[in-house]
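Chemist: Test case, fold it:
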Amino acid sequence: MPLLVPPAPAPALRSILAALSSPTAVQEARTPALRNAEGPLTAEHPLPVHVFEPAEVPGGLPRARLTGWRFHILAGGWPQQTVAAGETVATADGWVFSRFSEGPFLASTERALRQGETLPATYQPHLLSVPGLYMLALWLHCDPRADAATAQPTPADVLVPLAPAPPGIASHRLHRLSELMPLLSVRTAPPPLLGSPA
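Modeler: This is a model prediction of the structure:
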């Protein structure tokens, strides 16, 4: 079934479009594909970006904190090609442009989105960053009409680790959150406190 993508905040989209229309921002981006793109550039496929925060109690569910929105930057006529990602971050003054980027996560995100569209249920797609593992995953939230800003993980949600994934976690394998949580919890848990010296 199709994924139900939440609408991006208008200021987030405006900040990306302003950066795309700025020759300085595009030329200074460390994205050769964006600098060399021909034809009009558009920002499409917005995804809310959340940071994974481990559960506060053992066996509890993790939390997700919205930190930004990521747009795919498309170039050319038909068919358009994804050449970069444009990212915004939340500040005290609202959504502002952060950076352009490219690399393996772009193609991996597109592949994961296609995987999500083959599932029998409708999900709301998000990106979930797990900083302690240097991991990025497509998070398919089981409530497709949730508010993207306040959505929180549930056991029925699906995670698709993007490539490259950390050792021991297969990229592009669909996991129920409840299946992957024990591994993520162990790997992101703070180290135990050492006892005081004798």
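Chemist: When you work out contacts or count neighbours from here on, use the C-alpha atoms and nothing else.
Modeler: OK.
Chemist: For stretch 40-58, buried residues please.
Modeler: The neighbour-count criterion (16 or more other CA atoms under 10 Å) identifies 41-43, 45-54 as the buried residues of stretch 40-58.
Chemist: now, which of these lie within strands?
Modeler: Judged by DSSP state E, the subset of the buried residues of stretch 40-58 located in strands is 41-43, 45-53.
Chemist: want to throw those residues into TSV with distance to residue 181?
Modeler: Rendered in TSV, the data for those read as follows (distance: CA to CA, whole Å):
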residue	distance to residue 181
41	38
42	36
43	33
45	27
46	26
47	22
48	21
49	19
50	16
51	15
52	11
53	12
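Chemist: And this one, please, so the two structures can be compared:
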Amino acid sequence: MPLHVPPAPPPALRSVLAALGSPTAVREARTPALRTAQGPLSPEHPLPVHVLDLAPDAVAPATRLAAWRFQIRSTERAVAAADAVLTADGWTFSHFFEGPYIPSTELALRQAEAMGGRYQPRLLSIPDLYMLALWLHGDPEADASCGAPAPADLLVPLAPAPPGFAAHRPHRAAELLPVITTRIMPGPGPRLGSPAPA
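Modeler: Purely as a prediction, here's the structure:
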């Protein structure tokens, strides 16, 4: 198995389990699939969500841990996701949500399982492009709460991907990050609308 899924902080998991066990939290969630799901619901495949920070004067892109995301599985498939965020009081449930990134994440994880090599899966959020990618970190034993994409790490844009980026196509971070950086902060090189590298 090439994927080494890091364990989520126990308080993050407990907060999501408590929310799933709360009829009020589930009923008030804006997730029809979660409210109408039949059978038990369980949080699975926890992934750390890192946000890409591109400071104009930075030598290299940096990331910060924003949340732990759990796929909420019904009997046969993931029907929603839940985020737990770090607050002054520790890890706490943030919200439930659904949408195209749920099945896209599942598909990307299955594709990653079939690849050679060993990776630690993470999610990389690029808010300026409304983009989310599966980040396959090359050090499966690394601390999942920190770090930035290494040049040899793989980034897999999830669907829906921004124009010019092929969803579910893995790219080396060394190839894709410069394109992302140029899209966000245009300068010398490829301009906005240029395709991602093949």
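Chemist: returning to that earlier point: just the buried residues of stretch 40-58 of the first structure now: which is nearest residue 118 of the first structure?
Modeler: When the buried residues of stretch 40-58 of the first structure are compared for distance to residue 118 of the first structure, the smallest value, 17.5 Å, is given by residue 45; criterion: CA to CA.
Chemist: from what I can see the closest one touches residue 82, true?
Modeler: No: look at residue 45 of the first structure against residue 82 with CA atoms under 8 Å: they stay out of range, at 10.4 Å.
Chemist: okay, and the common contacts of the two?
Modeler: Common neighbours of residue 45 of the first structure and residue 82 (criterion: CA atoms under 8 Å, 6 or more residues apart in numbering): residue 72.
Chemist: just so I have it, where are all the helices in the second structure?
Modeler: Using DSSP state H, the helices of the second structure run over residues 10-20, 23-28, 32-36, 101-113, 173-184.
Chemist: how about the ones you listed in a markdown table, adding distance to residue 2 of the second structure and mean neighbour count?
Modeler: Converted to a markdown table, the helices of the second structure look like this (distance: least, CA to CA, whole Å; neighbours: other CA atoms under 10 Å):
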| stretch | distance to residue 2 of the second structure | mean neighbour count |
| --- | --- | --- |
| helix 10-20 | 24 | 18 |
| helix 23-28 | 34 | 13 |
| helix 32-36 | 30 | 16 |
| helix 101-113 | 6 | 18 |
| helix 173-184 | 18 | 18 |
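Chemist: Looking at those helices, spot the one closest to residue 66 of the second structure.
Modeler: The minimum distance between residue 66 of the second structure and the helices of the second structure falls on helix 10-20, with 12.3 Å, by CA to CA.
Chemist: hmm, who's touching the closest one?
Modeler: Here helix 10-20 of the second structure makes contact (CA under 8 Å, 6+ apart) with 25-26, 41-43, 68, 82-85, 90-93.
Chemist: out of the residues you listed, who's nearest residue 123 of the second structure?
Modeler: Closest approach to residue 123 of the second structure among these (CA to CA): residue 68, at 9.2 Å.
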